[in-house]
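>>> Requesting a structural model of the entry that follows:
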Amino acid sequence: MAKEAIRGPSRVAAREWGRYGIRVNVVVPNALSPAAADFRTAQPERFERMLKGIPLGRVGDPETDIGRAVVALASSDLGYMTGESIMLTGGA
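Predicted coordinates:
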């Protein structure tokens, strides 16, 4: 519910600000943050069960999996993309 609370207004902003050349996109990441690493250490069984729900079988790397996508969004390579939610979740 919280993620939709961000995505809805983002789509509205994309429509309103597009005429000014401002693009608005949302990145929904599933990456190994410090909190996720702590969870993995504290709850290894639960962490393994969570991994089974990710089709790619792993949590994303913040730099190579998420960072590169964000760089692409910020570049002119994806200059026509706005109002979108980019699901970087390994298929979860």
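>>> Please make it C-alpha for all contacts and neighbour counts, starting now.
Will do.
>>> burial measure for the residue nearest to residue 58 when sequence neighbours are not counted, as a count.
Once flanking residues are discounted, residue 58 sits nearest to residue 51: 5.8 Å by Cα to Cα, 6 or more residues apart in numbering. Counted with other Cα atoms under 10 Å, the neighbours of residue 51 add up to 16.
>>> Which helix or strand contains residue 51?
helix 44-52 (DSSP states H and E).
>>> what kind of secondary structure is residue 27 in?
Of the three states, residue 27 takes strand under DSSP: H, G, I helix; E, B strand; the rest coil.
>>> want to put them side by side, so please do this one too:
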Amino acid sequence: MIDKFFISIAYQLVGRLSNGIIVIAPGGFRTEFNKVASLVVAANRISDYLPLYEGIKEFIRNDGNQLGDPEKAAEVFIELVNSPNNDPSSHS
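You can find the predicted model right below:
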């Protein structure tokens, strides 16, 4: 939903500022983000937040198995920026 917001902003700004906006929502990547050392949580757990802790455990379990390849994504992002057709609605 937030991508639709930014696309609407892009259409309003592109003409006025002579620049372009590309909205990218790539999903997860195989990076160091999901390692235990990156996901620090408080030692004292509040019961109302237990579902959040379960989500963090899921991140850790999926470490290294994310579908996104960060190097390939970087290449695609650079290609998009350099593309003569970088209309925000054309890349979804």
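>>> okay but the residue nearest to residue 58 of structure 1 is in contact with residue 44, surely?
No: using Cα atoms under 8 Å, residue 51 of structure 1 is not in contact with residue 44, being 10.5 Å away.
>>> residues shared between the contacts of these two?
Listed as contacting both residue 51 of structure 1 and residue 44 by Cα atoms under 8 Å, 6 or more residues apart in numbering is no residue at all.
>>> Now do the alignment partner in structure 1 of residue 22 of structure 2: how many residues are near it, please.
In structure 1, the residue matched to residue 22 of structure 2 (TM-score structural alignment) is residue 25. Residue 25 of structure 1 has 19 neighbours, counted by other Cα under 10 Å.
>>> again with the one 4 residues further on
Close neighbours of residue 29 of structure 1, defined as other Cα under 10 Å, add up to 18.
>>> Looks like it contacts residue 70 (just checking).
No: at 10.3 Å, residue 29 of structure 1 does not count as touching residue 70 under the criterion of Cα under 8 Å.
>>> so who does the match of residue 22 of structure 2 touch?
10, 11, 14, 81, 82, 83, 84, 85, 86.
>>> mind redoing it with 10 Å?
7, 10-11, 13-14, 70, 73-74, 81-86 (Cα atoms under 10 Å, 6 or more residues apart in numbering).
>>> Many thanks, have a good one.
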